[in-house]
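[1] Starting from these lines, generate the structure:
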Amino acid sequence: MKIRYVDFYKFTIYILVFLNLGFLDFVRNYNSKIQLLTAVIAIMLLCLYFVQPQKINIADKWILLYICMLFILTIIEIIRLKNDVYAIVSISNGINLTKNYIFVLLFFPIYEILNSDEETKENFIKGIVILGFFALVLRFGGWFIYNYLGYNLVPGYFDVMGYNWTRNGNVRIGGTFLDGFVFIYLSLHLLKSRDLKDVSKYIFCLVFMVIYAYFTYGSRSQLLCYICTFAILYVVKGENIKTGVLNLVLILGGLIVILYTTSTVQNFLATFSVDDNMYGAGTLVRINGQKLYQQQWLESSKLLGFGITEDGNYIGLTKYYLSDLGILRNLYQYGIIGFIICIIPFIDGIITSIFGILKKNSYSVFLLGLVMYTIMTSIASQNVYDYSRIMILPFLLAFIGLVFRENKLRRIS
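    I've put the predicted structure just below:
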């Protein structure tokens, strides 16, 4: 039996997603090796894509331009490492710190999969969601057993951020690059389901993700992004957007009044203040880090930034993490030019999804949710360009390409 290119792509992407979700990391952290392997396989898949006959046309040329510009920017920044004014890292280390940008090349095989027959596409998306969800289940189980039963069954997960990364007295475990993808998929299926059994299933899964974000990950920003993303999906998913907006306002208004009277909202919002007893110190470090890195950027090159550097850097006796700055990290490191390049997928994705929603094209709402979630989390401290999350970028690009192609086909027809 002849194996289709798209079937080989599908199998390979599953393997890469499985590895990057950390299913093999529970005993020992293999992040660095898996990322290198992913980069090598991404290049190999690109070579296979070039020789593949009868490829699906990529209608959205902005994606191709973005990929080319991203690699040109990376090469320029690596060359600049010869000048210690911009970054005190070696060329080899600079390449190692940016190797994950190669992951965007996975756009090409994923795009082929999403533009294949409907059954292949649906099964592929569902398979990715299942992998993403059970990765969280595995992490939650290991987190619960360690923090509440005292047995460390997943030391590899705790090694990523260390045992001092705590909140509410518990050692935390981070989420995955697929959290938003899974959340949006489940939310949309919940909103369109009519069967009580299916509704219960999706509600259970979504509640689990909220619990994971708040307790296991200890991420207030991700919890807020979940809420905002669900609100967006609720509005645009309905047949009548005006009615959806009105219902949403009424529901949120009622919830705010109820929560406000119990002081829950005030207590939660207070955790973002530098005066908060539990979270204030961390918030203050982020604010100071933002000011210090901003100053370094202004003193180096506004157009190209201060260049490639390690995530954590000591300034005085305090270690400040670039990853805490979210998407601002890209502005400070790569300057105005680099920042504009990095936000091209966001702009392209919003425009493409809105046109798709107006034309009632499939996956347009999913794309809008994915773009908005990625923007919101990147503005917070979960930048999509961080090494642990950039794997979602080729999926985002592929969905932009899919919806853009559908929009163009609609115009032609």
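[2] Only C-alpha atoms from now on, for both contacts and neighbour counts.
    Noted.
[3] who's in contact with the nearest residue to residue 319 once chain neighbours are set aside?
    Leaving aside its sequence neighbours, residue 319 sits nearest to residue 313 (Cα to Cα, 6 or more residues apart in numbering; 5.4 Å). For residue 313, the contact set (Cα atoms under 8 Å, 6 or more residues apart in numbering) comprises 319, 320, 321.
[4] Checking the second one next. Helix, strand or coil?
    For residue 320, the reduced secondary structure class is strand; criterion used: DSSP: H, G, I helix; E, B strand; the rest coil.
[5] any idea how far it is from residue 140?
    28 Å (Cα to Cα, to the nearest Å).
[6] want to put them side by side, so please do this one too:
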Amino acid sequence: MIALMLRILVWFLYNKVGLNLMPGLFSVMGYSWSHGSGIRLPGTFLDGFLLSYSLSKIRDNRLKHRRIYPYLICAGISLYYVYYVFNSRSQILCFLLVIMLSFAFVNNRIFSSLAKVLLLVLCCFFIAKIYLHTDFLQSVLNFYDPGTQVRFLGFDFYQSDWLNHKILGFGIVSDGNIFHTWYNSWIYYLSDLGIVNTLFQFGYVGLIILFSPFIFSFFIGLKNNRSLNGYFLMLSSFYTILSSIFFQNVYDSPRILIVPFILALMQLSMKDDKNNEERHFYNRV
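    All right, here's what the predicted structure looks like:
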């Protein structure tokens, strides 16, 4: 949270005041990395983890109402950062779907059922939008937007090579390639493909090996969602899977540090589940 607030301050001073307090933060993605008029700043690898933790604490029945407000503020700051400072459409979408998933497990049965149905529909719709490479999709995503157009060009380029190496992929390659659009010449990065990056480089085998822990951890969290650790694990795993699908692969260098956090949380959740089973057993006895 301190890191996000510091980045918000640096971003505000640069874009609104013209003071470049920490040039190293802006030089990572370049001073031309923007949507609209403001130069954007990427977040940290803990952004989704922080939002998931805040939502799990808000849902924790052991907290009194007045103790929930700090976590509401944390969630609000996280949303502010991803919307204004990072300004990433895929990140915003991931945050909204994680919040929707948290709504699906509230105590109100009607509200929970509606949230689950809406979440399922949204997930299917957006995943289809990404992977169904059709003219309809191009029109929906504004194909003539340079950022969207270069993504399609990059996808076609890497996919043509992958088609001959589906099982094990075409191997590790350089990240950036230059593509020419109607607007400008762009360097498109293989890492921008998200989970498809893993599929193209390591094939079906690599995709299964690398992402099975997150699928496994999500279902462990789903099974133990009544506990704090289980609910936290479910949300954070869901976010990690979604963000990897939406062009932000968890195994890219800026985000890979979240992997041991999720694996450790999975161990805690499994331990909680084992303790609960033992407790129920002794109660029956």
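[7] Give me the buried subset of the contacts of residue 313 of the first structure.
    320, 321 (16 or more other Cα atoms under 10 Å).
[8] List which of the contacts of residue 313 of the first structure are still in contact in the second structure.
    Using both residues aligned by TM-score structural alignment, their matches' Cα atoms under 8 Å, the second structure keeps these contacts from these: 319, 320, 321.
[9] What is the nearest of the residues you listed to residue 124 of the first structure?
    Nearest to residue 124 of the first structure out of those is residue 321 (Cα to Cα; 35.6 Å).
[10] how about the residue nearest to residue 319 of the first structure, what's its match in the second structure?
    When the second structure is aligned by TM-score structural alignment, residue 313 of the first structure is paired with residue 177.
[11] same deal with residue 151 of the first structure?
    In the second structure, residue 151 of the first structure lands on residue 19 (TM-score structural alignment).
[12] so who does the closest residue to its match other than its chain neighbours touch?
    Distances taken as Cα to Cα, 6+ apart put residue 13 closest to residue 19 of the second structure, at 5.2 Å, once the chain neighbours are dropped. Going by Cα under 8 Å, 6+ apart, residue 13 of the second structure touches 19, 20, 21.
[13] quick one: residue 13 of the second structure and residue 205 of the second structure, what's the gap?
    On the measure of Cα to Cα, residue 13 of the second structure and residue 205 of the second structure end up 46 Å apart.
[14] Kindly report the same for residue 263 of the second structure.
    Taken as Cα to Cα, the span from residue 263 of the second structure to residue 205 of the second structure is 21 Å.
[15] same deal with residue 168 of the second structure?
    Residue 168 of the second structure is 6 Å from residue 205 of the second structure, by Cα to Cα.
[16] okay, the two: which has more neighbours?
    The neighbour comparison of residue 168 of the second structure against residue 205 (other Cα atoms under 10 Å) goes to residue 168, with 17 against 14.
[17] quick one: what's aligned to that one in the first structure?
    Under TM-score structural alignment, residue 168 of the second structure pairs with residue 304 in the first structure.
[18] Contact partners for that match?
    Applying Cα under 8 Å, 6+ apart, the residues near residue 304 of the first structure are 77, 333, 334, 335, 336, 337, 338.
[19] redo that, cut-off 10 Å
    73, 76-77, 80, 86, 297, 330-339 (Cα atoms under 10 Å, 6 or more residues apart in numbering).
[20] Quick check: which element contains it?
    For residue 304 of the first structure, there is no enclosing helix or strand under DSSP states H and E.
[21] Likewise for residue 124 of the second structure?
    Under the assignment here (DSSP H and E), residue 124 of the second structure is part of helix 109-131.
[22] Report the buried residues of that helix.
    112, 115, 116, 119, 129.
[23] right, and the third one touches residue 99 too?
    Pointing back at residue 116 of the second structure there. No: assessed by Cα atoms under 10 Å, residue 116 of the second structure is found out of contact with residue 99, at 11.4 Å.
[24] if we can go back for a sec, tell me how far the residue nearest to residue 319 of the first structure lies from residue 383 of the first structure.
    18 Å.
[25] Could you do residue 305 of the first structure as well?
    17 Å.
[26] Can you point out the buried residues in stretch 201-213 of the second structure?
    201, 202, 203, 204, 206, 207, 211.
[27] Now the equivalent of residue 252 of the second structure over in the first structure. Nearest residue, chain neighbours left out?
    Under the alignment (TM-score structural alignment), residue 252 of the second structure maps onto residue 386 of the first structure. Nearest residue to residue 386 of the first structure, sequence neighbours excluded (Cα to Cα, 6+ apart): residue 323, at 6.9 Å.
[28] now for the one you found: what does it line up with in the second structure?
    Aligned against the second structure by TM-score structural alignment, residue 323 of the first structure finds its counterpart in residue 191.
[29] The first structure: which residue goes with residue 241 of the second structure?
    So, by TM-score structural alignment, residue 241 of the second structure is matched to residue 375.
[30] residues contacting that match?
    So residue 375 of the first structure contacts 225, 326, 327, 343, 345, 346, 347, 369, 382, 383, 384 (Cα under 10 Å, 6+ apart).
[31] and the second one, how many neighbours?
    This means residue 326 of the first structure. Residue 326 of the first structure has 22 nearby residues by other Cα under 10 Å.
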